[in-house]
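Engineer: Sharing a model prediction with you, sequence too.
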Amino acid sequence: MTTDHPPRVHHITGAPPEFWYRDLASCLQATFGSVLLRAGHDPLEVLGTAWQFLYRPGEVRSEEFYFPTRYEGDLGRGIAPHHPLTSAWRTPDDPADPLAGLRAALDADRLVIAAVDNHHLPFRPAYRDVHAAHLVTVFGLDEHRGLVHVADATPPAFRGAVPLEAFLAAWDSANPSDVQDAFFSDSRIGRRWLDVRVGGPYPDTTPARLAAVLRADAELFTTGKADGPDGAAGLAGLARFTEELVDRSRAGDPAAIRDLYPFGWGMQAQASLHGELLRRLGAAWRLPVLAGAGRAVEAVAHAWTGVRMTGAHGRDDPAAAAGGLARHTAVLRRRYAEAVEAVHEALDALPVPA
């Protein structure tokens, strides 16, 4: 790396970023959660408001942080469509000075979410063992001492300095195919980072506000709008997705379940957060029907576990996994239908938006 930029320290002001983590969430929600906390927002209220089913064939990437979105390239808006949260993928403008964008963001007092390969990071259990695409939050850069300050809420949680050389290796990794992690390897990192903007104002989560967003999401489940002829969305899209998954698995098509694990994690994480939020608000507002809807949505999240695990173990023999996939996807579809019905029942207890 050659640059005329004089080495110096670039660091966000104040304390290092706080950790935010949930068991069924991925590094995508965890890193955005840290950004939201620093901006003074409750990550659960922001990331847990929306709930959807959306599948885009051919788009899924073997990365822990893959998430389907109706807003091209904008993961922030995709995971929080009801709040002013946006993001854009960036790569260095000048290959000779790849850190320029990170410097600029940190100097502007913005956290950086960087894509990395766990294989090169000393604090990850996969260090020098397994290649896997992951996200970490960068909050400082000390080029004089050759250090990058990163935070990672994904267990084992870490917040501190790593050698710049290790960070650059992780950030520029080819992330080659690795039999030890067939789900998140074979996806080049390419010095990518997310430029996140937390806009405003952020609306208060009131019963009327919640009713409005629940109705908007419920309509998507009913209409199945996928914004494209090849996509699958809503309850009808879920039926199509699961039927094709089982049929292609029975035919022995390995591509049928190749994307199931990374795709399903995004759907599972969103359902888990949405269910938790509805449970919390139902308790706070003394609306048992809303808390019950939250439990129903959380049941969707847990139903995804059987589907994802069955697909993971069936990668080498899809035909043998087809029976298990048929059983688990039938449960998943029932849980979605029950949860959508429970949300509709909860809407009757909430005020009609003005």
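Structural biologist: Sure thing, it's come through. Numbering: from 1, shown residues only.
Engineer: When you work out contacts or count neighbours from here on, use the C-alpha atoms and nothing else.
Structural biologist: Noted.
Engineer: got the buried residues for stretch 339-346?
Structural biologist: Ala339, Val340, Ala342, Val343, His344, Ala346 (16 or more other C-alpha atoms under 10 Å).
Engineer: what's the answer for stretch 88-104, then?
Structural biologist: For stretch 88-104, the buried set under the neighbour-count rule, 16+ other C-alpha under 10 Å, comprises Ala88, Trp89, Thr91, Pro92, Pro98, Leu99, Ala100, Gly101, Leu102, Arg103.
Engineer: structure B:
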Amino acid sequence: MPSELATQPAIAAPPLWYRDPISCLQATFGTVLAHHGENPLFVLGAGWEFLYIPDDVRPEEFYYPCRYDGDLGRGLAPHHSLNSSWWRPSDQDDPLRELRRALSEQRLVIAAVDNFHLPFRPAFGDVHAAHLLVVHGLDEELGLVHVSDAMPPAFQGPIPVEDFLRSWGSVNPEDEQDAFFSESRIQQRCLSVTVDAPYPDLTRERLAGWLRANLAGFEQPDTPVGWGGTAGLDRYTRELTSRARAGETSALRSLYTFGWGMQAQAALHGELLRDRGAAWNCPGLAEAGRAVESVAHAWTALRMTGAHGFGAPAEVADDLRWHAGVLRGRYAEALASVERAVGEL
């Protein structure tokens, strides 16, 4: 057993943070933000955009299109000083060294894992799927890793270090029971997150500035990394329908994964606007929040249609086109509603 900081007590268990329909990506970042005393909704709900990066979607629950060279924190929270970076152990003779050091410095770590090897996940011993959780303690004398996972069924507590290592280093093989999040090597990846807190108080003026920036982003047809704005949305849905009609299974596989990020973002942004609309007695802002949430609901229909048509893409092409039209209409309504709300602020 390594002697350096061999026994690391758990950091005080961080608050579990979850919203439906976010993924483990937003849940883990939300947990870290809450641990720092910040309101995750105010941070993760501030930005709203459309961004699709062709050939970038990976079969992981935590995939998110990122324009900032791997800095998922900046991508998730473009209006806040939130940054993150991926890392892997530098020494396979002591793979826990960096994790041990981070915890000794009271820094939470987000780890990529395979649900198949986690005893508290329903998929334990049954289904392989790439997932994220928060590590907040390591006790090598007892052979335990303390983890927090807000995704239902929520869990917070110790697991055997052997289970963690198997999950953290899993090859995550292709699994017919989960066609969307298997076949992506975990590779002992971790995320270090930097929260430059405390953040300024959320005011009407600050929120109005965020909304103007978000609206301007939707008017930009392209970005240096992919398809952006409403023009990018139109381009994406046209190509999705065309590829499905041509029988391309990969188009539907990536839809389910990519769409989750866009859906989660819209859900959080909509909730933030509803929350502040109620708190500040701004009916137009609350109405805009409901309109943005309707975008999230429209993503559900498109994603589920793709998932159920995974085995026969051409047969669901017309349904995908119809749901894509509904989604585009919801975006248009929500953008117009947000623009009106800016005037109210």
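Structural biologist: Here it is on my side, so go on. Everything numeric here is computed off the predicted structure, so don't read it as measured data.
Engineer: Just the strands from the first structure, written as ranges.
Structural biologist: In the first structure, the segments counted as strands under DSSP state E are 9-11, 54-55, 85-90, 112-117, 133-142, 147-152, 158-163, 193-198, 232-233.
Engineer: From Leu121 of the first structure, how far out is the residue nearest to Thr3 of the first structure when sequence neighbours are not counted?
Structural biologist: Counting by C-alpha to C-alpha, 6 or more residues apart in numbering, Thr3 of the first structure lies nearest to Asp97, which is 5.6 Å off, once chain neighbours are set aside. Relative to Leu121 of the first structure, Asp97 of the first structure is positioned 21 Å away (C-alpha to C-alpha, to the nearest Å).
Engineer: give the contact list for the residue mapped onto Ala349 of the first structure from the second structure.
Structural biologist: Aligned counterpart of Ala349 of the first structure in the second structure: Glu344 (TM-score structural alignment). When contacts are counted by C-alpha atoms under 8 Å, 6 or more residues apart in numbering, Glu344 of the second structure touches Cys282, Gly284, Leu285.
Engineer: Which single one of the residues you listed is nearest to Gly228 of the second structure?
Structural biologist: Taking C-alpha to C-alpha as the measure, Gly228 of the second structure lies nearest Leu285 of the contacts of Glu344 of the second structure, at 24.4 Å.
Engineer: dump the residue contacts of that closest one.
Structural biologist: For Leu285 of the second structure, the contact set (C-alpha under 8 Å, 6+ apart) comprises Leu273, Arg274, Arg276, Gly277, Val338, Ala341, Val342, Glu344.
Engineer: Where helices are concerned, which of the residues you listed count?
Structural biologist: Leu273, Arg274, Arg276, Gly277, Val338, Ala341, Val342, Glu344 (DSSP state H).
Engineer: I'd say the third one and Ala288 touch.
Structural biologist: When you say that, I think you mean Arg276 of the second structure. No - contact criterion C-alpha atoms under 8 Å: Arg276 of the second structure and Ala288 do not qualify, at 10.8 Å.
Engineer: Look at these two and report which has more neighbours.
Structural biologist: Higher neighbour count among Arg276 of the second structure and Ala288: Ala288, with 27 against 20, using other C-alpha atoms under 10 Å.
Engineer: wait, what's in contact with the aligned partner of Phe62 of the second structure in the first structure?
Structural biologist: Correspondence of Phe62 of the second structure to the first structure, assessed by TM-score structural alignment: Phe65. Contact analysis of Phe65 of the first structure by C-alpha under 8 Å, 6+ apart lists Ser26, Cys27, Leu28, Ala133, His134, Leu135, Pro262, Gly266.
Engineer: Tell me if I'm right that the last one and Thr69 touch.
Structural biologist: I take that to be Gly266 of the first structure. No - judged on C-alpha under 8 Å, Gly266 of the first structure makes no contact with Thr69 at a distance of 10.4 Å.
Engineer: which of those two has more neighbours?
Structural biologist: Higher neighbour count among Gly266 of the first structure and Thr69: Gly266, with 25 against 18, using other C-alpha under 10 Å.
Engineer: Tell me which residue of the second structure lines up with Asp109 of the first structure.
Structural biologist: Using TM-score structural alignment, Asp109 of the first structure pairs with Gln106 in the second structure.
Engineer: How many residues are close by Arg159 of the first structure?
Structural biologist: 19.
Engineer: all helices for the first structure, in order.
Structural biologist: Assigned by DSSP H, the first structure shows helices spanning 27-38, 43-47, 75-79, 100-107, 164-171, 207-223, 234-250, 255-258, 260-284, 288-313, 318-347.
Engineer: Tabulate those (a markdown table), appending distance to Phe19 of the first structure.
Structural biologist: Shown next, in a markdown table, are the helices of the first structure (distance: least, C-alpha to C-alpha, whole Å):
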| stretch | distance to Phe19 of the first structure |
| --- | --- |
| helix 27-38 | 6 |
| helix 43-47 | 11 |
| helix 75-79 | 18 |
| helix 100-107 | 18 |
| helix 164-171 | 20 |
| helix 207-223 | 26 |
| helix 234-250 | 32 |
| helix 255-258 | 31 |
| helix 260-284 | 16 |
| helix 288-313 | 22 |
| helix 318-347 | 30 |
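Engineer: mind checking which of these is nearest Arg191 of the first structure?
Structural biologist: Arg191 of the first structure sits nearest to helix 164-171 of all these, at 4.9 Å, using C-alpha to C-alpha.
Engineer: What are the contacting residues of the closest one?
Structural biologist: For helix 164-171 of the first structure, contacts defined as C-alpha under 8 Å, 6+ apart pick out 114-122, 143, 146-148, 189-192.
Engineer: what about 10 Å?
Structural biologist: Helix 164-171 of the first structure is contacted from outside by 98-99, 114-122, 131-135, 141-143, 145-150, 161, 172-173, 188-193, using C-alpha atoms under 10 Å, 6 or more residues apart in numbering.
Engineer: List the buried residues for it?
Structural biologist: Residues Leu164, Ala166, Phe167, Leu168, Ala169, Ala170, Trp171 are the ones in helix 164-171 of the first structure that count as buried (16+ other C-alpha under 10 Å).
Engineer: what's that helix aligned against in the second structure?
Structural biologist: The aligned range for helix 164-171 of the first structure in the second structure is 161-168, by TM-score structural alignment.
Engineer: just stretch 232-245 of the first structure next, same as before
Structural biologist: Mapping stretch 232-245 of the first structure onto the second structure (TM-score structural alignment) gives residues 227-240.
Engineer: corresponding residue for Arg185 of the second structure in the first structure?
Structural biologist: Under the alignment (TM-score structural alignment), Arg185 of the second structure maps onto Arg188.
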